[in-house]
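> Sequence first, predicted model second:
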Amino acid sequence: MSEIAAQRGVVIGSASRIGWAVAKGLADGVLEDYIERTHVDRMACL
């Protein structure tokens, strides 16, 4: 019983770690895209 619970904990832990990595990657990508767009808009305004 406790072995199954431990395995489940490991699976959930690694899944959440992967989720965090994916979320961080998406956030970084969106942020870079936004910075590029606003930079281009600023250049167009100048």
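Cool, the structure landed. It should be emphasised that the depicted structure is a prediction, and the values quoted were computed from it without experimental measurement.

> from here on, contacts and neighbour counts on C-alpha atoms
Noted.

> so where do the helices sit in this protein?
Per DSSP state H, the chain carries helices over the ranges 2-45.

> who's in contact with residue 40?
With contact set as Cα atoms under 8 Å, 6 or more residues apart in numbering, residue 40 has no partners.

> Next up, a structure to set beside the first:
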Amino acid sequence: MAGPQVSMVDLDAPDFELYLRFAEALASARTMELGPGDAIYMPPLW
């Protein structure tokens, strides 16, 4: 693929056999909850 990097993993039903390192990525993932009036800035290509 050309352009920005994308993940082909189905986040609702990840195939850990096809994407071997995705379980490792999930273990180090960070989550946040935005409340009313909160905003998040996502720089291009992030």
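Okay, I see it. Only a predicted model underlies this, so the values are computations on that prediction, with no experimental measurement involved.

> Can you give me the TM-score here?
The TM-score (TM-score structural alignment, normalised by the length of the first structure) is 0.23; 15 aligned residues with a Cα RMSD of 2.4 Å.

> In terms of helices and strands, where is residue 23 of the second structure?
helix 22-27 (DSSP states H and E).

> helices or strands next to that helix in the packing?
Judged by 3 or more Cα pairs under 8 Å, 6 or more residues apart in numbering; DSSP states H and E, helix 22-27 of the second structure is in contact with no other helix or strand.

> count of residues packed around residue 27 of the second structure?
8 (other Cα atoms under 10 Å).

> Ok, residue 36 of the first structure next?
12.

> Spit out the contact partners of it.
Per Cα under 8 Å, 6+ apart, neighbours of residue 36 of the first structure: none.

> Just want to check the distance between it and residue 29 of the first structure.
The spacing between residue 36 of the first structure and residue 29 of the first structure, counted by Cα to Cα, to the nearest Å, is 11 Å.
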